[in-house]
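# What shape does this take:
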Amino acid sequence: MKGAGLDATAEDPANQHGSGGGSMSVREVVVGMIEEYARHLGHVDLLRERIDGRPGQ
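Sure, this is the predicted structure:
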């Protein structure tokens, strides 16, 4: 079964997800989630480095 893929879009009229009130693709949502996850991992790495002194990799 073949789905719509990452270019499928949905409307975001209330601008709850940063679309400016327009449509967003699944690709935009996934990339945004990856960016946010990476940002938080960086913060956790900085905290861990302050605790044990080992530099991040």
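
# from here on, contacts and neighbour counts on C-alpha atoms
Noted.

# what does stretch 31-44 rub up against?
Residues from elsewhere that reach stretch 31-44, judged by Cα atoms under 8 Å, 6 or more residues apart in numbering: none at all.

# Check the gap between the residue nearest to the spatial centre of the chain and Ala8 for me.
Nearest residue to the geometric centre of the chain (Cα atoms, centre = their mean): Met33, 1.6 Å. Note on Met33: its distance to Ala8, by Cα to Cα, to the nearest Å, is 16 Å.

# Sequence B follows; please return its structure for comparison with A:
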Amino acid sequence: MFARVTVDLARIVPNPEFGDTEVRFVLLHVIEERARHVGHADLLREAIDGSTGE
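Next comes the predicted model:
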């Protein structure tokens, strides 16, 4: 499914928040959000058990 959706990154898709948007923008936004939440989870884990990442 992912490979099929990302064949044409310049394709325009409807986006209720930002208006019509390129697939490239949507993909970048998803990656940024995921990274942000992973960082939050790391902070919570460190606060709970005191261990740090690599």
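
# circling back: aligned counterpart of the residue nearest to the centre of the first structure in the second structure, please.
Here Met33 of the first structure is matched to Val30 in the second structure, going by TM-score structural alignment.

# mind checking which helix or strand that match is in?
For Val30 of the second structure, the host element (DSSP states H and E) is helix 23-49.

# Would you mark the buried spots in that helix?
Neighbour-count burial for helix 23-49 of the second structure flags 23, 26 (criterion: 16 or more other Cα atoms under 10 Å).

# quick one: that helix to chain centroid distance?
7 Å (Cα atoms, centre = their mean, to the nearest Å).

# how much does that helix stray from the first structure?
Superposed on the first structure, helix 23-49 of the second structure shows a mean distance of 0.4 Å to its aligned residues (mean Cα distance after the TM-score superposition for the first structure).

# how close does the closest residue to Arg27 of the first structure other than its chain neighbours sit to Asp45 of the first structure?
Computed as Cα to Cα, 6 or more residues apart in numbering, the closest residue to Arg27 of the first structure that is not its neighbour in sequence is Leu6, at 4.8 Å. From Leu6 of the first structure across to Asp45 of the first structure, the span is 30 Å (Cα to Cα).
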